[in-house]
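Participant: For reference, the sequence and a predicted model appear below.
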Amino acid sequence: MHSRPQDISQQAGPRATPEDSRPQKLAPARPPTATPFLILGIVVVALNLRPTIAGFGPLLAQIQAELHVNAATVSLLTTIPLLCWGLLAPLAPLLTRRRSSETVILVSTAVIGVGALLRVGPSLPWILLGTVLIGAGIAIINVLLPSLVKRDFPERVGLMTGVYTLAVVSGAALASGLAVPLRGALGGSWRASLGIWVWLAAAGVLAWLPALFGRQTHERAARQGPGVWRNPYALPVTLFMGFQGLVFFTWLTWLPRVLQDHGLSAAASGLLLSAGNVVQLPFTLAVPILAARLRNPALLVAGAAALIGAGLLGLLLAPGWPLPWILLLGAGCGSTFPLALVFIAQRAAHPAQVPQLSALAQGFGYLLAATGPFIFGALHDRTHGWNAPLGFLLVCTGLTLVTGLLASWPRRFP
């Protein structure tokens, strides 16, 4: 196992020219006392990035029945945020030209809260509008928070990526596990169960306010080295982000429905989905720390893909015993997501390229991921069963493996 003490751009990148090595106009260094408040803000904001989506799965059957739509249509409530993440991710670096990353993240968190309110509206148009706002807010934060981690914690990228992904997955676990109990406690209303997460968005805004103190109003970085399109890792990192996201968000959306069609109650399926999210937690923390120390994390990629594949095969061949398969799925997806973020941070050719690679990988990657829940639902509508949809996810898991191996392989920058 090879240690990896420095950034890949320092190992394999070319020497910067005098023009390229001009100092960047970046945000000023934070005082040490600000670090705990920044970490708290990162955690609380990251907690907001999944509940408004993960809470849908256990309630999907009721939502579909009340809205009188088919499976493919109701899956749009999960697909639309992913489309927003893809289409709007490239805007994040542009927004920071006029305002600091901290300011943009604050506004984006508030937008998530407004969207959570609108999405519990009385009719489908209101629900769709709220869904778009939620997707827009998350899209910007998806790009900026990992970039901020690389900027403010350059010596602890693995650890802080683990903290960030741990918070993201914890939010998903809370939402999926509490969706049905909250519905029961709030008069059987799925709208009330989902709308309660607006308070988490309010907490995110308050927790992030200290991060704004003493920051400049905008950020500019001098161009260094090759552009992101010439980065040989750009395509494999983007495809890896896309396929791992496609697999995760598809089973996050549809797993409760699959389990309910095999005889489980809505409450039981919600608890199992929550178990699949909870089991991710140790992997989301440990995997990025380990990956940051490896020059070639190919074994981590292969192990994660094997866990996901085993879980999907189990659901396909022995759906009557879902718990072990769900735990395998969770362990695998709890590894691939932080790996994708580590690739973004470490496969950039220079520090100024991190937000560019993040926007590219998450933009096109989430557009690819957005097709998953819809295709899965459409295959079910066409076949009236779950074998074809689960087979589709197996194929996508194979593509996750291939692209992850390509993203892992050490190579020189042009």
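Facilitator: On my side now, so go ahead.
Participant: going forward, measure contacts between C-alpha atoms and count neighbours the same way
Facilitator: OK.
Participant: Distance of the closest residue to residue 12 other than its chain neighbours relative to residue 347?
Facilitator: Once flanking residues are discounted, residue 12 sits nearest to residue 412: 4.9 Å by C-alpha to C-alpha, 6 or more residues apart in numbering. Per C-alpha to C-alpha, to the nearest Å, residue 412 is found 10 Å from residue 347.
Participant: structure B:
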Amino acid sequence: MSPPDKTPTTKAQTSNPSSHSWLLALSLILIACNLRPVFGSLSVVLPEIMRDTGLSSTGASMLTTLPILCLGLFSLPTPALARRFGAERILLLALLLIAGGTLLRAMGSLPMLFVSAVLAGAGIAMGNVLLPGLIKRSFASRVALMMGLYTLAVCAGASSAAAFTVPMEMHWFDGAWPKALAVWSALAFFALLIWAPQALRARPMATDAAAHAGSLIRSPLAWQVTFFMGLQSALAYIVMGWLAPILRERNIDSAMAGYLVATSILMQLIASLLTPPLAARLKDQRGFALILAMMILAAFLGLLWGPLGLPMWGWAVLLGLGQGGAFALALSLIVMRSGNMQVTAQLSAMAQGWGYVLAAWGPLLVGLLRGMTGSYVPTAWLVIALCVATAIAGWGAGRNQLVQHS
């Protein structure tokens, strides 16, 4: 989560915050819809990509991991770019990268798929950092409502991509997966058309240098928050990148696998809305983090080894509730463990930057293990290890303490 002091303000918004607020709200929500389709759409057609391009399991793991790695790498310089050029214009650049990167998938070649992953991943990283800050800055009296809508939009984009990519491939494009992947660029181009006039009118203003002074690198609590963010994200991107192929290996057809993944992602919305107020009422969040990690583990093992049929839907719902709660708790802990906005800014950058670099190893290891063993069974042991590590990090991050500068 990026706090308001990480992003510049504009004179227009400062002097008249209600002017065109409905259009700004619509724009930010629409941009949020574009932050996950790149991941959700790829996973459901990954077997077809491997079949048609000759991509190995190792190559597939690299393809699914690359945009996640970019989330970490491009999160780090985004605040400085926003201070220099303005958050609105960097967000415009982010939309251009997402739209262009997604459109490149239409070419269907392996090199373009990897280029697409880098471009779209860079754009998504910028959006991840800037959108929450813009919401908090521009809708100070309605932050809870707007953050709820923001979460809704992110989950809706991910679940829609997982649910509808395969049906579009089959019924609209005669089995052409490149077109089914590229069609999601239309959503980004639509957001671009609405956002561009607002972004180009905005002018950056200087921010307080104290907002980016000091270091949290020696704070154990800051690292525990970062590890909790990264580990729960690793589990989330394993689900978005590999759950559909895992289910298809269990002889579940591609459309049904996509619906199960979409259901899981959609359930994250409910947990994301309920978790922040619940976490705020607790004396500390240690037990809450432990319960969420246990939910994720039980649900994933149920999907991997449990009986087919109706129980699969129950495991998908439980998985979504656990992962949505963990994601919302990770964002909430950034604020709860910070004593002021300057620390919040630094902890947000640290948790998102290093956290997403850590998260990239999750889907990468799934592909590597699949290539080495020819089975997804070792994935269960990886998920067990990640859930245990998530619980340990969450137990530390959930302590009722504040991080301190070194």
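Facilitator: On my side now, so go ahead. Because the structure is a prediction, the values reported are computed rather than measured.
Participant: follow-up on the earlier one: for residue 412 and residue 347 of the first structure, indicate the residue with more neighbours.
Facilitator: Legend: neighbour count by other C-alpha atoms under 10 Å for residue 412 of the first structure and residue 347, higher for residue 347 (26 against 14).
Participant: Map that one onto the second structure.
Facilitator: Aligned counterpart of residue 347 of the first structure in the second structure: residue 337 (TM-score structural alignment).
Participant: just checking, the residue nearest to residue 12 of the first structure touches residue 10?
Facilitator: No - applying C-alpha atoms under 8 Å as the test, residue 412 of the first structure and residue 10 come out as separate, 10.5 Å apart.
Participant: and for the two, which residues touch both?
Facilitator: Contact criterion C-alpha atoms under 8 Å, 6 or more residues apart in numbering; residues shared by residue 412 of the first structure and residue 10: none found.
Participant: List the residues that contact residue 155 of the first structure.
Facilitator: No contacts exist for residue 155 of the first structure under C-alpha under 8 Å, 6+ apart.
Participant: SS state for it?
Facilitator: coil (DSSP: H, G, I helix; E, B strand; the rest coil).
Participant: Ok, residue 216 of the second structure next?
Facilitator: Residue 216 of the second structure - assigned by three-state DSSP - is coil.
Participant: My guess is it contacts residue 404. True?
Facilitator: Yes - using C-alpha under 8 Å, residue 216 of the second structure is in contact with residue 404, at 6.8 Å.
Participant: shared neighbours of those two, anything?
Facilitator: Counting by C-alpha under 8 Å, 6+ apart, residue 216 of the second structure and residue 404 have no contacts in common.
Participant: which residues of the stretch 101-250 of the second structure fall in strands?
Facilitator: With DSSP state E, counting those that start in this stretch, there are no strands along the stretch 101-250 of the second structure.
Participant: ok, how many other residues are close to residue 263 of the first structure?
Facilitator: Neighbour tally, residue 263 of the first structure, other C-alpha under 10 Å: 11.
Participant: My reading is that it lies in a helix. Confirm?
Facilitator: No - going by three-state DSSP, the assignment for residue 263 of the first structure is coil, not a helix.
Participant: Over in the second structure, tell me which residue corresponds to it.
Facilitator: So residue 263 of the first structure corresponds to residue 251, using TM-score structural alignment.
Participant: Quick check: its match vs residue 24 of the second structure, distance?
Facilitator: Going from residue 251 of the second structure to residue 24 of the second structure by C-alpha to C-alpha gives 45 Å.
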